[in-house]
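Asks: Let me see the structure of the following:
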Amino acid sequence: MVVHGIIFDMDGLMFDSEKLYNQANIEAAKEMKLPFPDDYYQRFIGASDDDMMAFFDEAFGGKEQTERFMELTYQRINELVRTGHLKKKPGLDDLLDYLDQQRIAKIIASSNFKSKITEFLVAGGISDRFSKIVSVDKVKAGKPAPDLFLRAQTELALPKEQVLILEDSPNGLLAAKAANINCLIVPDLIQPTDEMRQQALAVLPNLGAVKDYLEKINH
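Replies: Down below sits the predicted model:
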């Protein structure tokens, strides 16, 4: 295959933000004296807030509790971003430079909201690197549904066989598979299972390795 377009996930792939969200969830639950087992956050990595909130409505005993929990979570996230705790993943800048040099198109397709994506890109100093963004508020369903990736592929105006998705999560990989678009996994909080390794085009240790991978398959 020859890759002419890359679809980027954002949280956990471009930014070390999943750890911040998990930290914010734990602190919010502690303040509200709510149970928050270790697997609560991981099961929704890469998925939309709607799926997570539906689960928390039941786990926390109603929408009012969930809404307060999410409000505290976002307050903490905003504080962490404002104070410089949001870090770019190693190799991101070099990969973006390489894509621009090779004239490989790129787009973000994230289960996050457009406002938060923009905030993170500004905080990371890369708001000028992406002219195309597909956020969860642009589609009917977030990951693991394929909507985000199908919309991104349409906006790239490239056939699926020329597009590659970069993901870190099981939900993202499921969405890529449902969209029938090849996917590379760069793990973050969740280490890939044998099944994930079989479904992904490859599992790579970091974004620098993605650059090396593209150099091999495109030449």
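Asks: CA atoms for contacts and neighbours, from now on please.
Replies: Noted.
Asks: Please name every helix or strand in contact with the longest helix along the chain.
Replies: Looking across the chain with DSSP state H, the single longest helix is helix 63-82. Secondary-structure packing of helix 63-82 (3 or more CA pairs under 8 Å, 6 or more residues apart in numbering; DSSP states H and E): helix 17-32, helix 49-60, helix 114-123.
Asks: Nearest to M196 among these would be which one?
Replies: Closest approach to M196 among the helices and strands packed on helix 63-82 is made by helix 17-32 (19.2 Å; CA to CA).
Asks: what angle do the closest one and helix 114-123 make?
Replies: Per axes from the mean of the first three to the mean of the last three CA atoms, to 10 degrees, the angle that helix 17-32 makes with helix 114-123 is 120 degrees.
Asks: need the next SSE after helix 17-32, C-terminal direction.
Replies: Toward the C-terminal end, the helix or strand that comes next after helix 17-32 (DSSP states H and E) is helix 39-42.
Asks: Show me what counts as buried in that next one.
Replies: Y40, Y41, Q42 (16 or more other CA atoms under 10 Å).
Asks: So which of these is the closest to A209?
Replies: Q42 (24.5 Å).
Asks: I figured that closest one was touching I190, is that so?
Replies: Yes - with contact defined as CA atoms under 8 Å, Q42 reaches I190; the gap is 7.3 Å.
Asks: Next, the contact list for A29, please.
Replies: Listed by CA atoms under 8 Å, 6 or more residues apart in numbering, the contact set of A29 reads P35, F36, F69.
Asks: mind checking the SS state of L184?
Replies: At L184, secondary structure determined by DSSP: H, G, I helix; E, B strand; the rest coil is strand.
Asks: For it, give its distance to N22.
Replies: Separation of L184 from N22 (CA to CA, to the nearest Å) stands at 24 Å.
Asks: okay, now the closest residue to K143 other than its chain neighbours: neighbour count?
Replies: Of all residues not flanking K143 in the chain, A47 sits nearest, at 4.9 Å (CA to CA, 6 or more residues apart in numbering). Neighbours of A47 under the rule other CA atoms under 10 Å: 24.
Asks: need the contact list for A47.
Replies: Listed by CA under 8 Å, 6+ apart, the contact partners of A47 are S111, G142, K143, P144, N171, G172.
Asks: For the comparison step, fold the sequence that follows:
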Amino acid sequence: MQAFIFDMDGVIIDSEPIHNKVVKEVLLENNIVVDDEEFNKLIGMTSTSVFSYFIDKHHLPYTPEEMTNNHMNFFKKYIVDHNLKPIDGICPLLEQLQKANIPLAIASSSPLNVIEFVVKTFNIDKYFKFLISGEDILHSKPAPDIYLKTAKKLQVNPKDCVVLEDSKNGSIAAKDAGMYCIGFANPNSGNQDLSRADIIIKQISDINITQLP
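Replies: As a prediction, this is how the structure comes out:
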């Protein structure tokens, strides 16, 4: 292992229930009801891609950018108002990786300003060498593009990178990039198929960095 790459939503912050709630409320205002099964298939994709999906499917009178901006403004306010903290085990893991001199990055489907907001609010920005947003990449997860770009920025061969993911789309992206993937079975991320991951954990503290390839 020469680098460790984190997804953010559902891995660093337990945000999937918040995202789901906001999107469902917006759609409900337009008389659209989405069941969890359909929504869970979209986890790991960029917000713009998710909103584009619903706009196209239901012919909504908005742009993906308008819906994404409104969504993310609510999301940042929610983090502050509810004093959210990192998922249990994340801070100790960051400390262990830093002490082992492993370069770290975030490769998230969220917009860059939201990634920056989360890591600064949680006071963990000092750990990460790069913050990469899927909004700046042509193909969203499950395409491997974001992970290949992150490896290139880190100047590390993809096969020497370890990724921590909580979604089917994210784990597919990591594996198709040629990386070792740890699947985090976060119950708040829905019933995700993590079968492509190399190992599956139920809590972050289960990660032993000395046993990673």
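Asks: Which of the contacts of A47 of the first structure ranks first by neighbour count?
Replies: Of all the contacts of A47 of the first structure, G172 has the most neighbours under the rule other CA under 10 Å, reaching 29 neighbours.
Asks: Could you check which residue of the first structure pairs with K24 of the second structure?
Replies: Here K24 of the second structure is matched to I26 in the first structure, going by TM-score structural alignment.
Asks: you'd agree its match is up against F36?
Replies: Yes - shown here, I26 of the first structure and F36 form a contact pair, counting by CA under 8 Å, at 6.6 Å.
Asks: Look at these two and report which has more neighbours.
Replies: The neighbour count for I26 of the first structure versus F36, taken as other CA under 10 Å, is higher for I26 (21 against 17).
Asks: The nearest residue to F130 of the second structure once chain neighbours are set aside in helix, strand or coil?
Replies: Among residues not flanking F130 of the second structure along the chain, A105 sits closest, at 4.8 Å (CA to CA, 6+ apart). With three-state DSSP as the basis, A105 of the second structure sits in strand.
Asks: and the gap between the nearest residue to Q65 of the first structure once chain neighbours are set aside and L166 of the first structure?
Replies: Closest residue to Q65 of the first structure apart from its sequence neighbours, by CA to CA, 6+ apart: D57 at 7.4 Å. Distance of D57 of the first structure to L166 of the first structure, computed by CA to CA: 31 Å.
Asks: who has more neighbours, those two?
Replies: The neighbour comparison of D57 of the first structure against L166 (other CA under 10 Å) goes to L166, with 25 against 15.
Asks: which residue lines up with the more buried one in the second structure?
Replies: Counting by TM-score structural alignment, L166 of the first structure lines up with L164 in the second structure.
Asks: swap in Q153 of the first structure?
Replies: Aligned partner of Q153 of the first structure by TM-score structural alignment: A151.
Asks: same thing with L86 of the first structure?
Replies: Using TM-score structural alignment, the equivalent of L86 of the first structure in the second structure is L84.
Asks: how deep is its match tucked in, by neighbour count?
Replies: There are 15 residues near L84 of the second structure, going by other CA under 10 Å.
Asks: List the residues that contact it.
Replies: Shown in contact with L84 of the second structure (CA under 8 Å, 6+ apart): I13.
Asks: Can I take it that it is in a helix?
Replies: No - counting by three-state DSSP, L84 of the second structure is not part of a helix but coil.
Asks: From I201 of the second structure, how far out is it?
Replies: From L84 of the second structure to I201 of the second structure the distance is 22 Å (CA to CA).
Asks: for F184 of the second structure, same thing?
Replies: Applying CA to CA, the value for F184 of the second structure to I201 of the second structure is 5 Å.
Asks: cool, H71 of the second structure as well?
Replies: Distance, H71 of the second structure to I201 of the second structure, using CA to CA: 30 Å.
Asks: From the neighbour counts alone, determine which of those two ranks first.
Replies: H71 (18 against 15).
Asks: can you tell me which residues contact the more buried one?
Replies: H71 of the second structure touches H19, V22, V23, counting by CA under 8 Å, 6+ apart.
Asks: Pull the number of nearby residues for the last one.
Replies: When you say that, I think you mean V23 of the second structure. V23 of the second structure, neighbours per other CA under 10 Å, totals 19.
Asks: ditto for the one 3 residues further on
Replies: Here the number of neighbours of V26 of the second structure (other CA under 10 Å) works out to 15.
Asks: counterpart of D11 of the first structure in the second structure?
Replies: With TM-score structural alignment defining the correspondence, D11 of the first structure maps onto D9 in the second structure.
Asks: In the second structure, which residue sits furthest out from the middle?
Replies: In the second structure, N31 marks the outermost C-alpha relative to the chain mean, sitting 28.3 Å out by CA atoms, centre = their mean.
Asks: how near is that residue to K24 of the second structure?
Replies: Separation of N31 of the second structure from K24 of the second structure (CA to CA) stands at 10 Å.
Asks: check contacts around the spatially closest residue to I13 of the second structure that is not a sequence neighbour.
Replies: Nearest non-adjacent residue to I13 of the second structure, counting by CA to CA, 6+ apart: P86, 5.1 Å away. Residues in contact with P86 of the second structure, defined by CA under 8 Å, 6+ apart, are I12, I13, D14, F122.
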